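# give me coordinates for this.
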Amino acid sequence: MTFQGTNPPAGRLRVFGGQVAAQALVAAGRTVDPSRTVHSLHGYFVRAGEESEPITYRVENIRDGRSFSVRRSVAEQQGRTIFFMSASFHRAEKGLDHAEEMPADLPRPDEVPTMEERLQPFPDLLAEWNRMPRAIDVRYLTGAGFAWPGERPMEENQRAWLRVDGTLPDDPLVHACALAFCSDLTLLDAVLSRHGKVWGKGGFIGASLDHALWFHRPFRADEWFLYDCTSPSASGARGLARGRMFTEDGRLIATAVQEGLLRRVGG
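From the prediction side, this is the model:
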């Protein structure tokens, strides 16, 4: 089956990778029995997408078994593949249950400054931040991965509270796609955080190379979740990052892993 996605006017030269992954997932999910929910996706970013062009998503039915459905979703612009993904969907079953615990003694979302509050002392950065609408409320517990006055500290973790800024319908696929979008927002920041570096002027440029996401438990993307990200390795201009997502009451709902290309600006 074929679907077409549009790009919101974000003012970027290229389409945000999380958007492409989310749209590829919703296209795949619309071809699956709604009683089966996505439990994992694995994708590769092949080319940068152009914001001015719509994206075509072609979905291939790989298999519908008794318990699992597998789909391959390919994103294309002007006849060229920019992203492809495999996603697996599983009917609800009972089984063993355990999970890692959420980091303790962290500020709650309402105790963390909004980005607008953080940027009040820097009018130019605040104006740039407010230049376009943002669908996701992001509240950093650690240093942000973009250039602003002052040095960024070296930190083992990149942590932020996130939620969709609004109320979503009850469709679990919509929430999974929103979480897929969010999973690309701060993940590679963890690589820079280990070195006290930032994106942009005086720092690095980067691009997502691949992305994997596992969904563990039911959730709502319009409710707060903690995105706890770390980077186990960086070498050869590539960095690996992994992130865990916890609901505000401490349930582990998803895990993401991504490798990205990171090059020094002007290097």
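# when you work out contacts or count neighbours from here on, use the C-alpha atoms and nothing else.
Fine.
# I'd like to know how far the nearest residue to residue 7 once chain neighbours are set aside sits from residue 19.
Leaving aside its sequence neighbours, residue 7 sits nearest to residue 51 (Cα to Cα, 6 or more residues apart in numbering; 6.0 Å). Noted for residue 51: a distance of 11 Å to residue 19, by Cα to Cα, to the nearest Å.
# pretty sure residue 128 sits in a strand.
No. Under DSSP: H, G, I helix; E, B strand; the rest coil, residue 128 falls outside any strand and is assigned helix.
# tell me the secondary structure for residue 178?
Assigned with three-state DSSP, residue 178 falls in the helix class.
# so what's the residue count around it?
Look at residue 178: counted by other Cα atoms under 10 Å, it has 26 neighbours.
# what's near enough to touch it?
22, 164, 221 (Cα atoms under 8 Å, 6 or more residues apart in numbering).
# the first one should be in a helix, yeah?
Yes. For residue 22, which was evaluated using three-state DSSP, the result is membership in a helix.
# next one: it from residue 178, what distance?
Residue 22 is 7 Å from residue 178, by Cα to Cα.
# for the residue lying farthest from the centre of the chain, what are its contacts?
Here the centre of the chain is the reference, and by Cα atoms, centre = their mean the most remote residue is residue 66, at 30.2 Å. If you count contacts by Cα under 8 Å, 6+ apart, residue 66 has none.
# please generate a structure for the following sequence too, so the two can be compared:
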Amino acid sequence: MTEPVEQLLAVLDLEKLEEDLFRGTSPDVGWQRVFGGQVIAQALSAAIRTVPQERTCHSLHSYFLRPGDPKVPIVYTVDRIRDGGSFTTRRVVAMQHGEAIFSLSASFQRYEEGFEHQITMPDIPKPDELPHGEALEEILKNAPSAVQRYWKRPRAIEFRPVVLDHYISGRKLDPYQHVWVRCRGEIGDDPVTNTVVLAYLSDMTLLDTALFAHGLSVFDERVQAASLDHAMWFHRPARVCDWMLYTQDSPSSSGGRGLTRGSLYGLDGTLIASVAQEGLIRPRRQE
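Got it, this is the predicted structure:
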């Protein structure tokens, strides 16, 4: 297992302080605020620890309330809303400096047989057919320095976008994106670990898709961007060390906000999860 993956799993392994009370920390990567996917995954991890093992998360809905401070721990309080015959509901609030920075509601269900269907995965190039490593660096050599630093930074999650135009062209593009994504190291088949890491990576690349239509990216200094809310539905078990296609579209931006929808497919075409997120995207105010 590579070091970034070990670090990620350590970050997602919360410390239990008391019944229904947990504490998480953030990695020291030089960011001014906590990555949203980390808070989603930590809050989900806290909720899972209060639910019977035979019940798995089928959906979560969350709001980012304040920027997280990466220098201090985050305390997660779990409220046991309901334990029903088929479903269990939990609410989690993340606290820092005496204030709520994030809230999450998650629903869990015992396994049931039932109707089953799914939409078809788009037919696009497979990850091995896309540029990576030195070939990717060559394509991005004229990209803004912030983009190059981001792609060179060691990380637990590997991406291979089908199209890289939004990083290097400045052209207005159709608001659609396809990104292959996976965990860089082997983490095994434990369903809880795979679910939590899937929640973590689901927050990646979404806001960029909402900026395609405007010829911008989240790395552009002219843009103020931040996640506002995040919803996710878990359809089938995931194995995040295998390649997954994250296909995204942004149906609308207005009022300083952009909406993006995503679908995560396994390499075999199985629909694993669906995602929706609204983010703040507005021109940065001049000082």
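# picking up where we left off before, residue in the second structure matching the residue nearest to residue 7 of the first structure?
In the second structure, the residue paired with residue 51 of the first structure according to TM-score structural alignment is residue 70.
# go on, residue 26 of the first structure?
Using TM-score structural alignment, residue 26 of the first structure pairs with residue 45 in the second structure.
# right, and that match touches residue 15 too?
No. Residue 45 of the second structure lies out of contact with residue 15 (Cα atoms under 8 Å); the separation is 10.7 Å.
# okay, the two: which has more neighbours?
residue 45 (22 against 15).
# give me the nearest residue to that one, chain neighbours excluded.
Spatial nearest neighbour of residue 45 of the second structure, chain neighbours left out: residue 196 (6.4 Å); criterion: Cα to Cα, 6+ apart.
# quick one: contacts for the one you found?
12, 41-42, 44-45.
# preserved in the first structure, out of those?
Retained in the first structure (both residues aligned by TM-score structural alignment, their matches' Cα atoms under 8 Å) from these: 41-42, 44-45.
# what range does stretch 185-199 of the second structure cover in the first structure?
Here stretch 185-199 of the second structure aligns to the first structure at residues 166-180, judged by TM-score structural alignment.
# distance of residue 47 of the second structure relative to residue 152 of the second structure?
Noted for residue 47 of the second structure: a distance of 34 Å to residue 152 of the second structure, by Cα to Cα.
# oops, could you answer that again for residue 26 of the second structure instead?
As for residue 26 of the second structure, its distance to residue 152 of the second structure is 20 Å (criterion: Cα to Cα).
# before we move on, what about residue 265 of the second structure?
Residue 265 of the second structure sits 26 Å away from residue 152 of the second structure, going by Cα to Cα.
# which one of those two is surrounded by more residues?
Neighbours per residue (other Cα under 10 Å) separate residue 265 of the second structure from residue 152, with residue 265 holding more: 24 against 10.
# grab the nearest non-local neighbour of that one.
Leaving aside its chain neighbours, residue 265 of the second structure sits nearest to residue 271 (4.4 Å; criterion: Cα to Cα, 6+ apart).
# trace the one you found over to the first structure, please.
Residue 271 of the second structure maps onto residue 252 in the first structure, by TM-score structural alignment.
# next: residue 82 of the second structure.
So, by TM-score structural alignment, residue 82 of the second structure is matched to residue 63.
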